[in-house]
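J.: compute the structure for the input listed below.
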Amino acid sequence: MPELPEVEVSRQGISPYLDNQRLVKVVARQRQLRWWVPDEVIAQLDQPILSVTRRAKYLLIQLPAGDIILHLGMSGHLKVVPADTPATKHDHIDLLLSSGKVLRLNDTRRFGAVLWQAKGEVHPLLASLGPEPLSDRFNLAHLQAAFAKRNSAVKLVLMDNHVVVGVGNIYANEALFKAGILPTKPAKQVTDTQLARLLPVIKETLTAAIKQGGTTLKDFSQADGKPGYFAQQLLVYGRGGQPCVSCGKDLTEIRLGQRSTVFCASCQQ
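T.: Below you'll find the model as predicted:
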């Protein structure tokens, strides 16, 4: 599944094509994605696009009446193509632009979503999300409060969208390694000193991933079709059994919360 950096890279990739454009119409070849594409989305005709923003892993195309919410799911990706480009098998949703181009959602597994958020309202999927990891709201005091009474493994708490959004599996593995924190350690046992190391590492890791174009995942490509390059710099994720870059000992790989978790039992405490 694309993580926050990949979604942000997608936002940056499509924004130049949507800025100062009008949404002419929405074409839905398949409305049954993860959820049914609501009528309000289909009803948006000849509307100015005000901006393209992101909340967690959701993209929001802002219109006068509200926002079209896009989620890429497990395998979805966006591309901008000329309007006369023939649709392929899994090209489910087209947003026809006044420029004569189309923002097209391709989703092989149909776990993505196209939803509607009316102006002045907050969609239920967005209502209880925690702070953005690159915002000032995600600070040491917030981490201390979130971790104080949690018995769950620190990695699972970091991946809890009520605590902070967008720190998915890949980047939780990486940040905890850089901060020297064992991913299985109960969150309430993480010291303030460790939290003070962890906070900037999370921000730096995500920022670097965004800058370098997002991590290369099997089902992910940028709007221009180019893959991300951050995978070249992954220190632990996907490297179970290989030597630690710091101490040379073999990295351990386990399943935690049904997700692959890789760490160095020597370097992480």
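
J.: when you work out contacts or count neighbours from here on, use the C-alpha atoms and nothing else.
T.: Noted.

J.: could you pull out the strands for this structure?
T.: Shown for the chain, the strands assigned by DSSP state E span residues 22-28, 47-48, 51-55, 58-63, 66-71, 77-82, 91-97, 101-106, 113-118, 252-256, 259-263.

J.: what is the second one packed up against?
T.: What that stands for is strand 47-48. With contacts taken as 3 or more C-alpha pairs under 8 Å, 6 or more residues apart in numbering; DSSP states H and E, strand 47-48 sits against strand 22-28.

J.: the strand it packs on: how far from the chain's middle?
T.: Distance, stretch centre to chain centre, for strand 22-28: 25 Å (C-alpha atoms, centre = their mean, to the nearest Å).

J.: how about the helices in the chain?
T.: Remark: helices assigned in the chain by DSSP state H are 4-18, 39-42, 124-127, 140-147, 154-158, 169-179, 192-211.

J.: including mean neighbour count and distance to residue 264, could those go into JSON lines?
T.: JSON lines is the format used below for the helices of the chain (neighbours: other C-alpha atoms under 10 Å; distance: least, C-alpha to C-alpha, whole Å):
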{"stretch": "helix 4-18", "mean neighbour count": "22", "distance to residue 264": "24"}
{"stretch": "helix 39-42", "mean neighbour count": "16", "distance to residue 264": "47"}
{"stretch": "helix 124-127", "mean neighbour count": "10", "distance to residue 264": "35"}
{"stretch": "helix 140-147", "mean neighbour count": "16", "distance to residue 264": "22"}
{"stretch": "helix 154-158", "mean neighbour count": "24", "distance to residue 264": "14"}
{"stretch": "helix 169-179", "mean neighbour count": "23", "distance to residue 264": "7"}
{"stretch": "helix 192-211", "mean neighbour count": "18", "distance to residue 264": "16"}
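
J.: here is a second sequence; please produce its structure as well for comparison:
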Amino acid sequence: MTGTLRVSDKVISLKHDHIIFGINDGKFLIYNDPRRFGLIKILNKGDEFYLIDNNGPDPFEKHVDAEFLFQKIKNRKTNVKAILLNNKIISGIGNIYASEILFDSKISPKKLANRLTVNQCQKIIKSSKKVLNKAIKAGGTTLKDYFNAESRPGYFKNKLNVYGRDGESCKVCKSKIKHIVQNNRSTYFCSTCQKS
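T.: This is a model prediction of the structure:
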């Protein structure tokens, strides 16, 4: 998705700036969204918001473990990649990170969710935390136009193992990275490393 929040010392209006907030330290928080996919809604503490009321927990919440994931997916006959992108099950995993998480956990994106074992669910949860933590430390992933609030790109792109690397050699086994489309989303994987 596109759209950014940036912090600035002064108001310099750019094309597609939609909202400018003055913040306590004399700086400004500016919301820019060229495609107008975003939404800003001001809520009071404790208010519910219909767009996120049905979201599942994020992978960092304490109760999100192998058993939690296994119970959520044991009867689902969809591929595991679609499960990772389903915010009603687990929130906060985007398409890039789903491919990277499955590579790290050595699980094929084609595997059906109802065929995952508890041990494989444990690998997915562990890899989710590992990959997302690395991405956060790198400032996110800039492929085209992502920038953080300080207008800096994310550098996790330099650490991607499979995403966007179709036809390149796997960093682990040197097999070629493959690209498929699942549920209208690009998926990248190594069929040698991700056999299960």
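
J.: please work out the TM-score for the two chains.
T.: For these two chains in superposition, a TM-score of 0.94 is obtained (TM-score structural alignment, normalised by the length of structure 2); 195 aligned residues with a C-alpha RMSD of 1.4 Å.

J.: the strands of structure 1: which one's closest to residue 157 of structure 1?
T.: Nearest to residue 157 of structure 1 among the strands of structure 1 is strand 252-256 (11.5 Å), distances taken as C-alpha to C-alpha.

J.: residue range for the closest one in structure 2?
T.: When structure 2 is aligned by TM-score structural alignment, the counterpart of strand 252-256 of structure 1 is residues 178-182.

J.: quick one: closest of the helices of structure 1 to residue 93 of structure 1.
T.: Residue 93 of structure 1 sits nearest to helix 39-42 of all these, at 10.0 Å, using C-alpha to C-alpha.

J.: aligned partner of residue 84 of structure 2 in structure 1?
T.: Using TM-score structural alignment to pair residues, one finds that residue 84 of structure 2 aligns to residue 158 in structure 1.

J.: can you put the helices of structure 1 in a markdown table and add distance to residue 260 of structure 1?
T.: As requested, these are arranged in a markdown table below (distance: least, C-alpha to C-alpha, whole Å):
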| stretch | distance to residue 260 of structure 1 |
| --- | --- |
| helix 4-18 | 18 |
| helix 39-42 | 36 |
| helix 124-127 | 25 |
| helix 140-147 | 22 |
| helix 154-158 | 11 |
| helix 169-179 | 8 |
| helix 192-211 | 19 |
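
J.: what's the closest of those to residue 55 of structure 1?
T.: For these, distance to residue 55 of structure 1 was read as C-alpha to C-alpha. The smallest value, 7.7 Å, belongs to helix 124-127.

J.: so what secondary structure elements neighbour the closest one?
T.: Using 3+ C-alpha pairs under 8 Å, 6+ apart as the contact definition, helix 124-127 of structure 1 packs against no other helix or strand.

J.: distance of the match of residue 84 of structure 2 from residue 190 of structure 1?
T.: Computed as C-alpha to C-alpha, to the nearest Å, the residue 158 of structure 1 to residue 190 of structure 1 distance reads 12 Å.

J.: one more: residue 131 of structure 1?
T.: Looking at residue 131 of structure 1 against residue 190 of structure 1, where the rule is C-alpha to C-alpha, the gap reads 20 Å.

J.: ok, now residue 98 of structure 1?
T.: Counting by C-alpha to C-alpha - residue 98 of structure 1 and residue 190 of structure 1 are separated by 53 Å.

J.: ok, residue 113 of structure 1 next?
T.: Using C-alpha to C-alpha, which is the criterion applied here, residue 113 of structure 1 is 36 Å from residue 190 of structure 1.

J.: more neighbours: the two, which one.
T.: Set residue 113 of structure 1 next to residue 190 and count neighbours by other C-alpha atoms under 10 Å: residue 113 wins out with 22 against 18.

J.: check the gap between the residue opposite the more buried one in structure 2 once aligned and residue 85 of structure 2 for me.
T.: When structure 2 is aligned by TM-score structural alignment, the residue opposite residue 113 of structure 1 is residue 39. Between residue 39 of structure 2 and residue 85 of structure 2 the computed distance is 20 Å (C-alpha to C-alpha).

J.: residue 230 of structure 1 -> structure 2?
T.: Residue 230 of structure 1 maps onto residue 156 in structure 2, with residues paired by TM-score structural alignment.

J.: I'd say its match and residue 132 touch.
T.: No: no contact is recorded between residue 156 of structure 2 and residue 132 when judged using C-alpha atoms under 8 Å, the distance being 9.8 Å.

J.: doesn't residue 56 make contact with residue 87 of structure 2?
T.: Yes: the pair residue 87 of structure 2 / residue 56 is scored as a contact, 5.8 Å apart, by C-alpha under 8 Å.

J.: of these two, give the one with the bigger neighbour count.
T.: The residue with the greater number of neighbours, taking residue 87 of structure 2 and residue 56 and applying other C-alpha under 10 Å, is residue 87; the counts read 18 against 15.

J.: residues near the closest residue to residue 93 of structure 1 other than its chain neighbours, how many?
T.: Across the structure, with C-alpha to C-alpha, 6 or more residues apart in numbering as the measure, the residue nearest residue 93 of structure 1 apart from its sequence neighbours is residue 28 (4.7 Å). Summarising burial for residue 28 of structure 1: neighbours were counted as other C-alpha under 10 Å, giving 17.

J.: contacting residues around residue 28 of structure 1?
T.: Residue 28 of structure 1 is in contact with 42, 92-94, counting by C-alpha atoms under 8 Å, 6 or more residues apart in numbering.

J.: export the residues you listed to a markdown table and append columns for distance to residue 62 of structure 1.
T.: Compiled in a markdown table, the contacts of residue 28 of structure 1 are given as follows (distance: C-alpha to C-alpha, whole Å):
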| residue | distance to residue 62 of structure 1 |
| --- | --- |
| 42 | 15 |
| 92 | 20 |
| 93 | 17 |
| 94 | 16 |
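
J.: which two from those residues end up farthest apart in space?
T.: Maximum pairwise distance in the contacts of residue 28 of structure 1, criterion C-alpha to C-alpha, is 12.8 Å, between 42 and 92.
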